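K.L.:
Below is the structure, and that's it, no one-letter string:
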């Protein structure tokens, strides 16, 4: 089956930011919408039933203060999308989000900027599609290169309310993100 870039949102990501004891951060989660794929869950929607997950490689964050705004600058980095034929996501065990088959890898090609004020934070980043492969799902053959050949731009919203961190981490925050396909590069 063929995925086509659309002039709208190509994915909704639901996830969490994890801060390790050494200060490095990563984000991971699952998709509530992913192009034309579906169904995305093996049961009631949630991380434990999600067929498609993602996980970033750890990165460092630099924080700046501008009045009552806290601005974070996340280094460029890589994240991978996975197909989990037997969903097993569990936010208490971050490794469960990278147990599936890797189907695509993206690289943020510029610093991600996040702003925190009050109980919410927002961030914006673009990422280039670095690799993708065909996979069979729902009776069809898919490849994310057909949906987002150049990559994505994602706008996210996060809570500043701390969640209980799993062992090995000192802080966790929930977020959601909406991504649109990047247009073709010219010149």
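P.N.:
Great, that's in hand. Predicted, not measured: the structure shown is a model, and the values here were computed from it.
K.L.:
can we go C-alpha only for contacts and neighbour counts from here?
P.N.:
Will do.
K.L.:
Whichever strand or helix holds residue 80: how far from the chain's middle?
P.N.:
If you go by DSSP states H and E, residue 80 is part of strand 78-83. Per CA atoms, centre = their mean, to the nearest Å, the displacement of strand 78-83 from the mean C-alpha position of its chain is 8 Å.
K.L.:
With stretch 104-119 instead?
P.N.:
On the basis of CA atoms, centre = their mean, stretch 104-119 is displaced by 10 Å from the centre of the chain it belongs to.
K.L.:
hold the first one in mind and look at this next one:
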């Protein structure tokens, strides 16, 4: 599960029917829990596992077109801790030594949140690891 400080958006003037939001620099954490028990009504339960990675991002733009937003950004790996899954040891330091580029599509319709996370957004995307040349 990943937890991010993605609440750091500032709307910019629209360009016709295209909206832009400025996304502040920030971090996101990835947690691994061998016995997950996350509760969507309490997002803090997703941090019950082991912190296995922390990434940072620079400022970016979040593009809104109609009901969908698009966001592409590169995250730099700051921290990595080994973890075991299916009797194998993994590390983001080995999987993504120089970071990851994310390509995200997000619904512009916010979902009801909780006290600590006042809103949520449904999204789908993919990530590409940045490999180091040797």
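P.N.:
Thanks, I have the structure now. All of these numbers come straight from a predicted model, not from anything done at the bench.
K.L.:
And the TM-score between these chains?
P.N.:
TM-score for the superposed chains, counting by TM-score structural alignment, normalised by the length of structure 2: 0.88, backed by 133 aligned residues with a CA RMSD of 2.0 Å.
K.L.:
one step back: would you mind getting the angle between the next helix or strand after the strand holding residue 80 of structure 1 and strand 78-83?
P.N.:
For strand 78-83 of structure 1, the following helix or strand on the C-terminal side (DSSP H and E) is strand 101-108. Our comparison of strand 101-108 of structure 1 with strand 78-83, counting by axes from the mean of the first three to the mean of the last three CA atoms, to 10 degrees, yields an angle of 150 degrees.
K.L.:
and strand 101-108 of structure 1, which residues are buried?
P.N.:
Of the residues in strand 101-108 of structure 1, those buried by neighbour count under the rule 16 or more other CA atoms under 10 Å are 102, 103, 104, 105, 106, 107, 108.
K.L.:
from those, which is closest to residue 19 of structure 1?
P.N.:
Sorting those by how near they are to residue 19 of structure 1, with CA to CA, puts residue 108 at the top with 18.8 Å.
K.L.:
Tell me how many other residues crowd residue 139 of structure 1.
P.N.:
The local packing of residue 139 of structure 1 (other CA atoms under 10 Å) involves 7 other residues.
K.L.:
nope, residue 97 of structure 1 is what I meant
P.N.:
28.
K.L.:
What does it correspond to in structure 2?
P.N.:
Aligned counterpart of residue 97 of structure 1 in structure 2: residue 46 (TM-score structural alignment).
K.L.:
Look up how far residue 85 of structure 2 lies from that match.
P.N.:
The gap separating residue 46 of structure 2 from residue 85 of structure 2 is 17 Å, by CA to CA, to the nearest Å.
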